[in-house]
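Engineer: Quick one, what's the 3D model for this:
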Amino acid sequence: MTLSLATSGSNRATSLVAGFARLVVGGEWSAEYGHSVIEAFADTSPTADYCGAGKVIVRAILDSLGGNPGDNVVLPAAVPHGLVEPFRERGVEPRYHRMTQRFGADLDDLITRIDEDTIAVVLVHYFGFEQPDAAVIREIAADAGVPVVEDNSHAALSAPGGRLLGTTDAFGFTSLHKTLPVPNGAVVFSESTIALDDSSFGVADRPSLTDACFLTSRITNPSLQQSESTHEPRPEMARSNPASGDCEETTWPASPTPYESMRAYAADDEPLSWLTAKLLAVLSAESIVHRHRDGYERWLATLDTAPMYDLTPGVCPWIFPVVVDDALQRARDVPDAFAWPRLPRDVTPDDFPVATDLARSVLALPVDRPNQIARLASAVE
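Structural biologist: Now for the predicted structure:
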């Protein structure tokens, strides 16, 4: 079921959201700056289905692939723990392969992980940049007769070579709130011949607590507003707490949720929010891509370090990754920076030393507010 988000709701509501986008999000709205995000997705793939979170998509993909206890999915070791939870729910083994220092695949190790019980190979594009080993990974999967699932969670609008990442393979998905100023959301692209469980997808028909907390954060925290004026960041922002039914204050970036604590994971199990749907119809894809590229280039010009990735045409970076001695500690010193990824508990230093080293050393620097980068850089250097 592909949702027609651009036309849902009243014209008055859409006008109000457009006004919000101009005042708080930073003026990135389609009437002045080209195609909306919805239009960009529609131009790229006719089968774009929306829901509240990526885990809903992973569940639906597993159902479509017939994932059962005893099956396995081969994926890189450098992934966040939330990605593998839908596998565990169904008794499907997340079978990790080793990595290279640039987030590439150890191809020899990947080949050894595939067996007769493998139902998919996950290809991950990191930070908005195309996986450098994508072509070989697809070839290995094809030789084994296994479908590829394309994880493009980091960059909803990244299109190197003119093709949106996540739209090449049998299944591909992306997270909306990482790239876009929206409360929640994820989108899955799939071949038209593949049926997904429509009951897992949908959009809320009215504003929710998630929307209210997002608005509160954007209005009360000037550093999250993407206009070109300069603000000092505030360390607090509001987020929804479904357990209590209200917004709660938390430090930002929020402290990592322990692997064993699944409150945050369960809280994501909701539809695409009403406000997200409205914003997707008015936010300008071109303007957001330009802003993220501008931020990346400013980090590149400011820091005395070689970039992990070159900013090639069409790329919309999620963050600027930089290698430091202790990413967790440095993230405490740099507003809005964070260490990435928080690995699954079964990705251990003995078995996956490179992935573990990346998790300890990769600091993710924000690119969505270019005007603040000069000030943030002083805390990085």
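
Engineer: CA only for contacts and neighbour counts going forward, please
Structural biologist: Noted.

Engineer: and P353, how many neighbours?
Structural biologist: Neighbour count for P353, taken as other C-alpha atoms under 10 Å: 16.

Engineer: To compare with the earlier structure, here is another sequence to fold:
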Amino acid sequence: MYRWQGLRAGFQIDDSGTPSLLVTSLPTQQPTGIERFIDRYADEYHFYGSGKVALRDGLAGLVDGARSQNVLVPAYLPDGVVEPLRELEVEPRYYAVEPTLAPDFVDLERRLDEDTLAVMSVNYFGFPQPGLAELESIVADADCYHIDDNAHAPLSVDHGTLLGTRGDIGITSLWKLLPIPNGAILYCTDESVSDRYEPSPLAGIRGRVDASDCRYILKSVIQEFLDTAPPVRHSVDALLTGRRSGSTTPTVGSPADRYEAWKTQMSTLSAYLANDIDPTEIRQTRRDNFRIWRHILDDYDTLDPVFDSLPDGICPQAFPVRTDDARAFIAELERVGVDGVHTWPRLAGTVLENPAYETATRLSREIVTLPVHQHVDSAALESVGDALQWE
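Structural biologist: Down below sits the predicted model:
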């Protein structure tokens, strides 16, 4: 699916003795992947290296610097997502969530005020935001903007609508679904957002392949040779937290440090690979692997899948499952060869310290994300089901 062989043939050694990959060495066929797919659903979109930077640029033109403003975001959210708001000097204001991942609407409305610039919804794990219709009604009554955080679901389509395009502003992260160094998209679906949008120097695609692209290729090629057993380990490395094998971007440190580290344009390599994929095939493979996990876990009463069904058009980011003993379950998965599994997400300290967000805190400790990546072999998953022992 991804033609690494053609890329490896383009490696050269520059005057410093460092491997380089010239843009001219990339195959020249017309894009057939992500852009053609998105063009079917979105009129205006812009490429970025990361979703957080895309969010920053999307909101920047809407911020009124003359007064204090806030954006409401769900408490069940990775700690770094609010860093773009802080950079814009906008207050991130958390609202509580229900165990179903729907907003706690009483809490959300209580936190709204005349200075609320926007409310964020989240399509968790590739699935549509529960309770979206009510959230949209509240946003309309408050006359503020709606941010559709679709970091997990760049290929998910719900009743003919691409997730990420249901708000005035939408973001999606390509690198969380595809084996690429970076890549994200900003959707501008509201006319006022489009009119006031001014791309920063971090918008767009880099004009040349650089050293970080070369390092990613080398690490990926090496992984192909070394990552041979057990089969389920391939591409499982913390897909939802960014700890991807071969990544050249730091994933440790403070949320602000990680945000700064991701400030880059989408790489040329990412753009090429993203336009050399078959979205339909990827979605189908992930759906198949999701169903296998569901079949495996059906026999375990103490494991509760977050989603009971897999609607048409949805491309799952992972198979999320709740358990009262996440640590023991992860250990059992590691025993049968599934590495890199973890709870999600890493919450902000202000959420963890506040009893009002007890549900979000509990979910972050109980939800374990299981891999459905398109490179995970279905037969390997079946063997995991045979070997798994859980009470």
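
Engineer: what are the ranges of the strands in structure 1?
Structural biologist: Counting by DSSP state E, one finds strands in structure 1 at the ranges 48-51, 72-76, 93-97, 118-124, 148-151, 171-175, 186-190, 236-241, 246-251, 319-323, 338-339, 362-366.

Engineer: TSV for the ones you listed, including distance to S261 of structure 1 and mean neighbour count?
Structural biologist: Output for these, formatted as TSV (distance: least, C-alpha to C-alpha, whole Å; neighbours: other C-alpha atoms under 10 Å):
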stretch	distance to S261 of structure 1	mean neighbour count
strand 48-51	23	26
strand 72-76	23	23
strand 93-97	19	22
strand 118-124	25	24
strand 148-151	24	25
strand 171-175	22	25
strand 186-190	22	26
strand 236-241	14	20
strand 246-251	17	14
strand 319-323	26	23
strand 338-339	19	26
strand 362-366	24	24
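
Engineer: Tabulate the ones you listed in CSV, adding columns for distance to S378 of structure 1.
Structural biologist: Formatted as CSV, the strands of structure 1 follow (distance: least, C-alpha to C-alpha, whole Å):
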stretch, distance to S378 of structure 1
strand 48-51, 39
strand 72-76, 33
strand 93-97, 37
strand 118-124, 32
strand 148-151, 33
strand 171-175, 30
strand 186-190, 34
strand 236-241, 21
strand 246-251, 21
strand 319-323, 14
strand 338-339, 16
strand 362-366, 12
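
Engineer: Minimum distance to A355 of structure 1: which of those strands has it?
Structural biologist: Of all the strands of structure 1, strand 72-76 sits nearest to A355 of structure 1, with 8.6 Å by C-alpha to C-alpha.

Engineer: What is the corresponding segment of structure 2 for the closest one?
Structural biologist: Counting by TM-score structural alignment, strand 72-76 of structure 1 pairs with residues 70-74 of structure 2.

Engineer: One more: stretch 174-190 of structure 1?
Structural biologist: With TM-score structural alignment as the criterion, stretch 174-190 of structure 1 aligns to 172-188.

Engineer: mean shift between the match of strand 72-76 of structure 1 and structure 1?
Structural biologist: Superposing on structure 1 and averaging over aligned pairs (mean C-alpha distance after the TM-score superposition for structure 1), stretch 70-74 of structure 2 comes out at 0.7 Å.

Engineer: Run through who's touching that stretch.
Structural biologist: With contact meaning C-alpha atoms under 8 Å, 6 or more residues apart in numbering, stretch 70-74 of structure 2 is reached by 85, 90-97, 103, 108, 111-112, 115-122.
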